[in-house]
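[1] Predicted model and sequence below, questions to follow.
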Amino acid sequence: MGRRSVHSPEELRQLILDASQTIVERNGITGLSAREIARMIGYSPGTLYNIFENLDDVLLTLQVQLMGRTLEHMKRVPLGPDNDKNIEALAYGYVDFALVNRRMWNLFLAHSLPPGTSVPVLLHDYTNSLMDIVRGALEPIAPHEPRESLDAMARAFWAGLNGITAIAATEKGVYLTPATAQSYAKELTTLFLKGLRSEAAHR
């Protein structure tokens, strides 16, 4: 049974998000329901719909928060004078963050946008900021490449890393597992940098 509200709308919003994250981390996306969220926070299920449009809205908000945390994590990856090592460090940091948060990471795979729903602007912003970090690390390796080309390279490289994290995070891979994901990321990085330098040498 619900209780009389003793929290502000913003406090309730965060309570709902915290409870939702806990549920997803424990039981995956299939365990999430308005009733279970309400049970955890001590309010009626209808309270959720006073704050969020629906469960999809909750899940999208969790994904935005997760990408924001990813960006902050990547900003803290230490970079040095060795350009190749910088790319390796960024790749390692990204895969490490995904695997530490693998249950939440699966949200990007398990949750599909309902028809007519747009990707939140903030999610685009976080993703673009992440690509800025990667592009900045690639620029010293390919200094003569135009920005558009560097952007495409950064996104292609990150798409490969996302493929690795997607398979590893589900824990359903045969060879690509949480235990082997970093070795695959390192191999991808090595091949990517080799191809990048080879292309630059032939210009």
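    That came in fine, so what should we check first?

[2] drop to CA atoms for contacts and neighbour counts, all remaining ones
    Noted.

[3] measure residue 100 to residue 179 for me?
    12 Å (C-alpha to C-alpha, to the nearest Å).

[4] quick one: the one helix or strand residue 162 maps to to chain centroid distance?
    Taking DSSP states H and E as the definition, one finds residue 162 inside helix 147-170. On the basis of C-alpha atoms, centre = their mean, to the nearest Å, the separation between the geometric centre of helix 147-170 and that of its chain is 12 Å.

[5] One more: stretch 67-81?
    12 Å.

[6] can you check stretch 163-178 too?
    Centroid separation for stretch 163-178 versus its chain: 15 Å, with C-alpha atoms, centre = their mean.

[7] Comparison target below:
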Amino acid sequence: MGVIERREREREEVRRKILTAARDLFASEGYDRVTMRRIADAIEYSATTIYNHFEDKDDLVQALCQEDFDRLFHHLQQTPSPADPVEAVRQLGLAYARFGTSYPNQYRFMFMTPGKLEYLKEDDVSPGEQAFGLLRAAVTAAIEGGYFRPGDVDTMAQVLWASMHGAIALIINLQPQHWPHAPAAPDLVEQVIDATIRGFLAEPAAARRRGR
């Protein structure tokens, strides 16, 4: 490996440490309380090193948002798409929940860290919008196929997202002593998505025919 390649690799390793530390601190301490110096202290680097990679905290947050929402989008994009439109919606919901429970700090930063969204730069289509677009398209197909009752697509997709978000937030945040009789995470997730889908079905009997 040449000198230039080694320097680039080392620079990328430092950048990765900065992003990981920042994400963890934002998730645990809140956006407003975390400074660039606090991030530097966490990885035992000087604040100058942070500024060599990011112009300011807003620039760092933009990089984190881009990275994490890209990861979510690609995770959902790789979800198998069954021929049955209702099952396609269900699989997207389950995939979203797997992402949230597999990457809890990323999820907390993306959806549970107040104060950061106002700093996002305006792009033509953000990865977050692309991820929501997958769910919206699946809901549209279920409505157009007569599986879901007619309704506002955006509202219905957001209701599905909200139901899954609630389940994920409980799973990754609630301590066992505060939830002594909690169901297994996969069971909770499946029951939440199935209950939400049942509310959208064009005919309640369809749920029984599908074995839900």
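    Happy to help now that I have it. Keep in mind it's a predicted model, so treat the numbers as computed, not measured.

[8] on that earlier part again, from the contact counts, what lies against the helix holding residue 162 of structure 1?
    helix 83-100, helix 102-105, helix 121-138, helix 181-201 (3 or more C-alpha pairs under 8 Å, 6 or more residues apart in numbering; DSSP states H and E).

[9] what's the average per-residue distance for the shortest one once overlaid on structure 2?
    Between helix 102-105 of structure 1 and its aligned partner residues in structure 2, the average distance after superposition works out to 2.0 Å, using mean C-alpha distance after the TM-score superposition for structure 1.

[10] which residues of structure 2 does that helix align to?
    When structure 2 is aligned by TM-score structural alignment, the counterpart of helix 102-105 of structure 1 is residues 104-107.

[11] buried sites along that stretch?
    Within stretch 104-107 of structure 2, the residues that count as buried by 16 or more other C-alpha atoms under 10 Å are 104-107.

[12] can you give me the end-to-end distance of stretch 164-184 of structure 2?
    End to end - C-alpha to C-alpha - stretch 164-184 of structure 2 spans 15 Å.

[13] Name the residues that touch that stretch?
    Applying C-alpha atoms under 8 Å, 6 or more residues apart in numbering, the contact partners of stretch 164-184 of structure 2 are 93, 96-97, 100-101, 104, 185, 188-189, 192-193.

[14] counterpart of residue 155 of structure 2 in structure 1?
    By TM-score structural alignment, residue 155 of structure 2 lines up with residue 152.

[15] Burial check on its match, number of neighbours?
    Neighbour count for residue 152 of structure 1, taken as other C-alpha atoms under 10 Å: 13.

[16] and the residue nearest the centre of structure 1, how far is that from residue 175 of structure 1?
    Per C-alpha atoms, centre = their mean, the C-alpha nearest to the average position across structure 1 is that of residue 67, at 4.4 Å. With distances taken as C-alpha to C-alpha, residue 67 of structure 1 is found 27 Å from residue 175 of structure 1.
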